[in-house]
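Trainee: Model the structure of this input:
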Amino acid sequence: MKSKKINILCSTVDRAGQNIKEHLLLKGEWEKAKNLPEAWEELAGVYENKDYRIIEIDQHHIYQDRIDQKMKKYGFDTDLIIVASKHKSSDGRSVLTAHFTGNVKSADFGGKPYELSVASPGIMSSILKNMQTQAREANYEINMESTHHGPSDIRIPMVYAEIGSGEKQWSDPDAGEIVARSILEAEEMDLPVAIGFGGGHYASRQTKLLLEEDIAFGHNFPDYQLADIDKDLIEQAFLKSGADFAYFDRKSMPSAERERIREIIEELGYPILREGDIKELKGLEWDRFLRIRYMAEKLCSGGRFRITDRLRSQYLNSEGWVQEGNNLKDSEISSKLVQETFSADRGSLLNTLEELPLVYIERDNGTISNHMIIPAEHVKITMQDITNECIKILKEHYEVKYAPQENLLYIVTERFSPMMAKDMGINPGPLYGKLANMETVTVNGKTIRPDMVHERKIKEIPLTNSPNNPTRS
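Mentor: Next up is the predicted model:
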């Protein structure tokens, strides 16, 4: 079945739209329709090529509710409308934007109150990324805008691609060229889709995530609209965006509104992902990611999971990986071993974990959970590797002994004792620092060695795995 052409809508009263149209017509061969349907009075022109159709009207497109139905009625049926338009702002910034349409409380600029258009997140993501690539040499910002203005009564996906923010930019041929190419080179991107909450009209944090991570955004509600959105509108946003999860620009959201919206989203059955979660999505199928997230939350509620590059490249992206995640297993290592290693050398512990095929979890306080997620067929050897590397790290800081019969590890620590120093007749002061740094000092003609004022303690660590080549007692 032949696919329908993509309709690019522009208006004769929109200078930026005309600029984009002029550059579209310079690319490839376009045929101008000679006989326009007389009944469509505002139709000013139609241009077609193999894959696209430019539809030009002499009224502003933001007031064109149901224009998709009008297109179909007059023989210009399509599954996607891209609107070439201007973006207007009093600050006069040079910016290229894309966004979806719809209204929250009022409909002062087209559309209807509390109605959202059907979004095309994959296409908008592609357009914005194309803009970013094309505009590297131009002095233009790239931004996803929050949902605003009409039309809202549209039954097929629609996305606006815009030049902003004033007469100078609207007529800029470089901007017209960039947006025209970004539209023609746009491809549907199959990515997990978020509904955004918070931030300003220019959704800067959402834009950054869209451009840098493997996600797309559907409708987005800025912080100044949050008090006016309700359950029905939130559900409408998810359904009309085909969204998978929600993202909060948390710092910009009033806490009461954030909590209210969180409860609605959870009631609707959608997850809310933090920025750290989204970064872990890179390169993963959505179902695989959800499985790992579910397992991590079950093991350490509220923690932040980290998928190591080795697990991601060797297992999660391989064709042989079981999609349901049944070959991933939660594994537990000695909590005391992890705790002592973390305290001794956090950086070395994290480097060790990053070199292994696993998922580890950071608690809210920054410490590392002793629960790991590991491919089932590699649990034994990976746990063995973690144990060995932790012992190696501890040996760099402490005296370490291993009792194989009990499978216990002993670490011997020495710490400067102010009380022992005081008993030796040393008053608090610079000498304490020298002794703590293992320097010998002289007090009243008496030599005081560091070992004389250091307290020796032995900590016992039960192991869940027997180490290879341990330091034996």
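Trainee: going forward, measure contacts between C-alpha atoms and count neighbours the same way
Mentor: Noted.
Trainee: May I have the secondary structure class of Leu435?
Mentor: Here Leu435 is recorded as helix under DSSP: H, G, I helix; E, B strand; the rest coil.
Trainee: what's near enough to touch the residue nearest to it when sequence neighbours are not counted?
Mentor: Distances taken as CA to CA, 6 or more residues apart in numbering put Pro450 closest to Leu435, at 5.2 Å, once the chain neighbours are dropped. Taking CA atoms under 8 Å, 6 or more residues apart in numbering as the definition of contact, the neighbours of Pro450 are Phe416, Leu435, Ala436, Met438, Glu439, Thr440.
Trainee: and this one, so I can compare the two:
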Amino acid sequence: MLAIVVSRADEASEHVGQRLLELADWTESTDDSRADADGGGTVYRTDGIELREFDALHLDLDGVAAAFDDPDLLVFASRHAGETDELLTAHHTGNFGAAEFGGADGSFARACPNAHRRVVESLTEHAPDGYEVGMECTHHGPTDVGVPSMFVEVGSAAPQWRDPDAAEAVARAILDLDGVAPDTPREDGSRRQLLGIGGGHYAPRFERVVRETDWAVGHVAADWCLDDLEEWAETDEQRRTVLQRAVEASGADFALFEGDRPTIAADLETLGVRVVEETFVRETTGVPLDRVAALEADLTTVGDGLRFGDRASEAEEWSVVDLPSDLLTEVSGIDDEATRRQVERTALAFVTEQNGTVVTGPFAVPAAAGRGPLVDALRDILERKYDSVTRDGDELVARETAFDPSLAETAGVPEGPKFGRLAAGEPVEVDGERITPERFQRERIRRFEL
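Mentor: A predicted model of the protein is given here:
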């Protein structure tokens, strides 16, 4: 069940609440067990959703989930204040350091990364013209909510808080969360969820991840949050304890960094959290995490150049094979993009160098087919340059008939433009004699051992 918190102390929250009541078919009931100021009084319910109103500001509402009937997810409809003009935003709550605006020091509410990803998508769909949609770092309370939760906000000043179109956009985005799970599904014991480390308050890198990959982001510690943590924590152990809480509250086994924080990275590794780069997040999108782990164990890590083919997500066994470096160099020289496409089409995964741009192998190929389809695909590229390419046992034999400058030089053809014309297959005239290129062609054979 989705719980929605509306604060009467928040002008924008009240306007969003009004739009929520207009957009759905609600049943009203009275809860006399709680004071009206604390979410009692009139309660609004529709299929899978319950809305309650409170007098206090959201960040002062500790344990607020207890007011609702067994929710799975809770959303605070709220305002955003800042120098960001027209903005719709969503974020999780907590404090990496001292609690200046609600909640407890070094503590976090349970995040809802999957629902957060969905609400960013929905805000983008419903946003009025002129409004940007973004996400923020973790920067205020409450930290004791009771269920996974987040703020969904209208910003950034009174004209926007009173804008009926902005209020409706937030209301529609909240209603879109009906039935959405707080977390991504488990895969091999892990979830596709990240703790965000570093960057600015509005977290553009983590927003890109949410929008462009199948990963979700829990708590985000912007650079200023980490500064607060290091200032507040009196010991290394206290700092690690806060990070452990952030990891657990994010439901994350991975941390994505922006910037360079070696101490924080070392802390997270000590806590058993894998620190990854954005490349890892993008390259593993669509690939089951258990498959990622197995292929990394057999080949190398994504950070060290592992890349995935089109069939990486298919449930099939694989074999690890090599190909000769001279063959890979030759086909890449003929058509680098086609080589990459053929490798991606036939291999489950492969190793690269130079930031993923140069294919080197080894390769994980379907065990049933072996490396035959991969070799055949590369042979097709060789045939663009060579007259013939044949398979001879464990070799690819490439033959071409080409201009041999040494033969032309022996025959007295002067170097220069005439060499070029002969190489291009055109006849030339030397001392009044017409000379055809066939006289200076020689068969070349290249053998690529497989």
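Trainee: residues near the residue nearest to Asp62 of structure 2 when sequence neighbours are not counted, how many?
Mentor: Once flanking residues are discounted, Asp62 of structure 2 sits nearest to Asp144: 5.2 Å by CA to CA, 6+ apart. Residue neighbour count, defined by other CA atoms under 10 Å, stands at 22 for Asp144 of structure 2.
Trainee: Aligned counterpart of Leu327 of structure 2 in structure 1, please.
Mentor: When the structures are aligned by TM-score structural alignment, the residue of structure 1 matched to Leu327 of structure 2 is Leu337.
Trainee: three-state assignment of its match?
Mentor: Going by three-state DSSP, the secondary structure assigned to Leu337 of structure 1 is helix.
Trainee: one step back: just the buried subset of the contacts of Pro450 of structure 1, written out for PyMOL, thanks.
Mentor: Burial among the contacts of Pro450 of structure 1 is assessed by 16 or more other CA atoms under 10 Å; the matching PyMOL selection reads:
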select buried, resi 416+435+436+438
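Trainee: mind giving me CSV with the contacts of Pro450 of structure 1 and columns for distance to Leu356 of structure 1?
Mentor: Supplementary listing: the contacts of Pro450 of structure 1 in CSV, determined by distance: CA to CA, whole Å:
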residue, distance to Leu356 of structure 1
Phe416, 36
Leu435, 40
Ala436, 37
Met438, 36
Glu439, 40
Thr440, 43
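Trainee: Quick check: of the contacts of Pro450 of structure 1, which lies closest to Ile6 of structure 1?
Mentor: Using CA to CA, Ala436 is the member of the contacts of Pro450 of structure 1 that lies nearest Ile6 of structure 1, at 74.3 Å.
Trainee: Please verify my assumption that that closest one contacts Phe416.
Mentor: Yes. Proximity of Ala436 of structure 1 to Phe416 meets the contact threshold set by CA atoms under 8 Å, at 5.2 Å.
Trainee: what's the closest non-adjacent residue to Arg53 of structure 1?
Mentor: Ranked by CA to CA, 6+ apart and with sequence neighbours excluded, the top spatial neighbour of Arg53 of structure 1 is Asn7, at 4.8 Å.
Trainee: Now whatever residue of structure 2 lines up with that neighbour: which helix or strand?
Mentor: Counting by TM-score structural alignment, Asn7 of structure 1 lines up with Ala3 in structure 2. Assigned by DSSP states H and E, Ala3 of structure 2 belongs to strand 2-7.
Trainee: So which elements touch that strand?
Mentor: helix 11-23, strand 49-54, strand 73-81 (3 or more CA pairs under 8 Å, 6 or more residues apart in numbering; DSSP states H and E).
Trainee: I'd like to know which of these is closest to Ser319 of structure 2.
Mentor: strand 73-81 (43.7 Å).
Trainee: what span of structure 1 lines up against that closest one?
Mentor: Counting by TM-score structural alignment, strand 73-81 of structure 2 pairs with residues 80-88 of structure 1.
Trainee: And the contacts of the matching stretch?
Mentor: Judged by CA under 8 Å, 6+ apart, the contacts made with stretch 80-88 of structure 1 from elsewhere in the structure are 6-11, 14-17, 20-21, 68, 97, 156-166, 170, 183.
Trainee: ok, the closest residue to Tyr114 of structure 1 other than its chain neighbours - contacts?
Mentor: Leaving aside its chain neighbours, Tyr114 of structure 1 sits nearest to Val104 (4.5 Å; criterion: CA to CA, 6+ apart). Val104 of structure 1 is in contact with Pro113, Tyr114, Glu115, Gln225, Asp228, Ile229, Leu233, counting by CA under 8 Å, 6+ apart.
Trainee: Next: Phe197 of structure 1.
Mentor: Applying CA under 8 Å, 6+ apart, one finds that Phe197 of structure 1 lies in contact with Asn220, Phe221, Pro222, Asp223, Leu226, Ala246, Tyr247, Phe248, Asp249, Met253.
Trainee: How many residues are close by the match of Leu327 of structure 2?
Mentor: The local packing of Leu337 of structure 1 (other CA under 10 Å) involves 22 other residues.
Trainee: try the one 4 residues further on
Mentor: Counted with other CA under 10 Å, residues neighbouring Thr341 of structure 1 total 22.
Trainee: By how much does the helix or strand where it lies deviate from structure 2 on average?
Mentor: Of the helices and strands defined by DSSP H and E, Thr341 of structure 1 is found in helix 335-344. Between helix 335-344 of structure 1 and the corresponding residues of structure 2, superposition yields a mean separation of 1.9 Å, by mean CA distance after the TM-score superposition for structure 1.
Trainee: which parts of that helix are buried?
Mentor: Buried residues in helix 335-344 of structure 1, counted by 16+ other CA under 10 Å: Ser335, Leu337, Val338, Glu340, Thr341, Phe342, Ala344.
Trainee: sorry, back to before: can you tell me what the residue nearest to Asp62 of structure 2 aligns to in structure 1?
Mentor: Pairing criterion TM-score structural alignment: the partner of Asp144 of structure 2 within structure 1 is identified as Asp153.
Trainee: just to revisit the earlier point, Ala44 of structure 1: which of the buried residues of helix 335-344 of structure 1 is nearest?
Mentor: So of those, ranked by how close each gets to Ala44 of structure 1 (CA to CA), first place is Phe342, at 69.4 Å.
Trainee: Next up, the contacts around that closest one.
Mentor: Leu349, Thr367, Ile368.
Trainee: Shared with structure 2, which of the residues you listed?
Mentor: Mapped onto structure 2 and checked by both residues aligned by TM-score structural alignment, their matches' CA atoms under 8 Å, the contacts of Phe342 of structure 1 keep the contacts Leu349.
Trainee: most neighbours, which of the contacts of Phe342 of structure 1?
Mentor: Ranked by neighbour count under the definition other CA under 10 Å, those are headed by Ile368 with 22 neighbours.
Trainee: roughly how far is stretch 98-114 of structure 2 from the heart of the chain?
Mentor: Relative to its chain's centre, stretch 98-114 of structure 2 lies at 24 Å (CA atoms, centre = their mean, to the nearest Å).
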